[in-house]
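1. Coordinates for the following, if possible.
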Amino acid sequence: PGIGEAMRAESLKKVKTAMLSRGTAGIKGTTLIMNLPGSINGVQENLKMVLPLLEHMVEKMGSMATSS
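-> Prediction:
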């Protein structure tokens, strides 16, 4: 999905070097894996953006697990 792109776009508003970020997210089995920025501020900013979507992501993962 576009989680990595969204994290970079949000970070670019504050730090131009964010375009070098390799932020990404994916699913392995029933585990959500997110690669966050290296700075504490970057992590906090990205989590503020992603956490409101977490419940929806978990619900989608649950439906994927039961349909396979």
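
2. use CA for all of it now, contacts and neighbours both
-> Will do.

3. in stretch 44-55, what's buried?
-> E45, N46 (16 or more other CA atoms under 10 Å).

4. those strands in this protein, which residues are they?
-> Assigned by DSSP state E, the chain shows strands spanning 24-28, 31-35.

5. Could you export the ones you listed as CSV, including mean neighbour count and distance to M61?
-> Below are those laid out as CSV (neighbours: other CA atoms under 10 Å; distance: least, CA to CA, whole Å):
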stretch, mean neighbour count, distance to M61
strand 24-28, 13, 8
strand 31-35, 13, 8
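
6. Quick one: the ones you listed as TSV, columns for distance to K48 too.
-> Shown next, in TSV, are the strands of the chain (distance: least, CA to CA, whole Å):
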stretch	distance to K48
strand 24-28	15
strand 31-35	14
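
7. Next, the second sequence, to be compared with the first:
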Amino acid sequence: MSVNQHKREAPDSVGCMVVTVSDTRTEETDRSGQLMIGKLKENGHRITEYKIIKDDYTAVQEAVMEADARVDTAAVLINGGTGIALRDTTFEAAEAILDKTIPGFGELFRYLSYEKDIGPAAMLSRATAGVRGSTAVFSTPGSSGAVRLAMEELIIPELGHVVREIRKDR
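-> This next block holds a predicted model:
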């Protein structure tokens, strides 16, 4: 079956949980979380929950597991906590509980970041994606530029297709 046929069979609307990982942001100052929500809604997807959590290993894992336990949620989109500072634990927390990883997401994100305007500093990004149970997990850096790039170039174009692939045999 071709990629185009897969995409034709993909859901047009996906229930998504949006999670911002930050010790300082509030709903009023969370431009990246709001950008994710806006891009999802513009493209016909549903927001099942939006939350801001502390940059904490356990809190990140709990958010992913909560999303996977929800019947109305097929994807969780996380922004923030993906850097290399000691406090940044989103990558480790998410990767530790994924059943499958989607290495191409991080690879393409870093490539596009490098090409667009970040240059060699793109190698510091630890954007990642994968599957937890029957839920797609996307984790991006917390900057608005990074979120815009990930949403427009990678997540939105493939979200329905990813969910179809995860759920087709269930």
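
8. Spit out the contact partners of the spatially most central residue of structure 2.
-> Centroid-nearest residue in structure 2: F138, 2.3 Å away (criterion: CA atoms, centre = their mean). Residues counted as contacts of F138 of structure 2 (CA atoms under 8 Å, 6 or more residues apart in numbering) are A75, V76, L77, I78, A127, T128, A129, G130, I155.

9. can you rerun that using 6 Å?
-> With contact taken as CA atoms under 6 Å, 6 or more residues apart in numbering, F138 of structure 2 is in contact with L77, A129.

10. What does it correspond to in structure 1?
-> Alignment note (TM-score structural alignment): F138 of structure 2 maps to M34 of structure 1.

11. Now do the longest helix that structure 1 contains and strand 31-35, the angle between them.
-> Determined from DSSP state H, the single longest helix within structure 1 is helix 40-67. Here the directions of helix 40-67 of structure 1 and strand 31-35 differ by 150 degrees (axes from the mean of the first three to the mean of the last three CA atoms, to 10 degrees).

12. when you align them, which residue in structure 2 goes with V58 of structure 1?
-> Match for V58 of structure 1 (TM-score structural alignment): V163.
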